[in-house]
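> sequence unknown, structure follows:
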């Protein structure tokens, strides 16, 4: 799970404008949402030893990544890893997260996005990552394979990013790509 997150982070930071990217992480408890986020943050920061934990009790952890553009100009990208599991469905529950600014100016990784039902989430740079257990006998252990289903809106920058993964041979049989209709 971490390796896929790291690859996506690297490719996203290579785009012209990664700010505003929203990655919605869906899956049952223990499916690998935090592992995916850990890989993404480590890949974005280039620090593979960085301690990246679930923000379940803090709601949001913030990290900084460096981006160098084609003119060698450096800039900081802020990454917010949020876990909304403990939140209700009232808009005021989300006020401390400052989502309007985060969705516009930062990269967001959001666990339990179902809690966002009463919050407007921009969809133009949204990537849904659905992590599913893949077992013939319905058992779930740490070694149980996972299947990732990645979906995004038509016209999104994620289409070209995921095409790169496919064309570079980084796609395996546990990763499925779809465009939302």
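Structure's in. What do you need? Keep in mind that this is a model prediction, so the values were computed, not measured.
> can we go C-alpha only for contacts and neighbour counts from here?
Noted.
> got a list of contacts for the helix or strand residue 62 falls within?
Using DSSP states H and E, residue 62 falls within strand 60-68. With contact meaning CA atoms under 8 Å, 6 or more residues apart in numbering, strand 60-68 is reached by 13-14, 41, 44-46, 55, 74-83, 97.
> ok, structure two:
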């Protein structure tokens, strides 16, 4: 499956789809061994990118606050055996700034990287497994998942099965 699209009626639905994505990833990795995940998040300000990531991070076991890394560029979450990194590159002046923070060190087998505004890091980011586009539709949101790797295609198949239950 290359693409999935859902209507998210409210913030709770956005958190829930992030939660389901995390659970599907955990099941797949338990069956097949460790596999990192790189997700590019696209959408206007307020479209739900951080809300989706919050659902994912909490489902991976984080108990505290999940905030937008708008001013810090990255928020790390150590959730053994995983490391989850939430990037917000909105305020990045130029992609080379990522070199100073050791960007390549974030893309490992035990890492899940969610990257908002990935176009600002063009040329320095790892290739995405999954692209997630979020758009306003009135008071609701439309979320589109696009698989960019064979691993992400399997992930979307499993996510579709989870959502349809």
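That came through fine. Quantities reported herein were computed from a predicted structural model and do not represent experimental measurements.
> Residue 104 of the second structure matches what in the first structure?
When the first structure is aligned by TM-score structural alignment, the residue opposite residue 104 of the second structure is residue 100.
> hang on, its match is in a helix, isn't it?
Yes - secondary structure of residue 100 of the first structure (DSSP: H, G, I helix; E, B strand; the rest coil): part of a helix.
> Which helix or strand contains the spatially most central residue of the first structure?
For the first structure, the residue nearest the mean C-alpha position is residue 23 (3.5 Å; CA atoms, centre = their mean). Assigned by DSSP H and E, residue 23 of the first structure falls within strand 22-26.
> average gap between that strand and the second structure?
Here the mean offset of strand 22-26 of the first structure against the second structure after fitting is 0.8 Å, by mean CA distance after the TM-score superposition for the first structure.
> so how far is that strand from its chain's centroid?
5 Å (CA atoms, centre = their mean, to the nearest Å).
> so where is that strand in the second structure?
Using TM-score structural alignment, the residues of the second structure aligned to strand 22-26 of the first structure are 38-42.
> tell me which residues in the matching stretch are buried?
For stretch 38-42 of the second structure, a neighbour-count test (16 or more other CA atoms under 10 Å) marks 38, 39, 40, 41, 42 as buried.
> correct me, but the first one touches residue 112?
By that I understand residue 38 of the second structure. Yes - counting by CA atoms under 8 Å, residue 112 is a contact partner of residue 38 of the second structure at 5.9 Å.
> can you give me the helices for the second structure?
Under the criterion DSSP state H, helices of the second structure are mapped to 11-32, 49-59, 97-100, 150-164.
> Can you say which of the ones you listed is packed in most?
Neighbour counts (mean count of other CA atoms under 10 Å) averaged over each of the helices of the second structure peak at helix 49-59, with a mean of 24.
> mean per-residue distance, that helix to the first structure?
Here helix 49-59 of the second structure, set against the first structure after superposition, deviates by a mean of 0.6 Å using mean CA distance after the TM-score superposition for the first structure.
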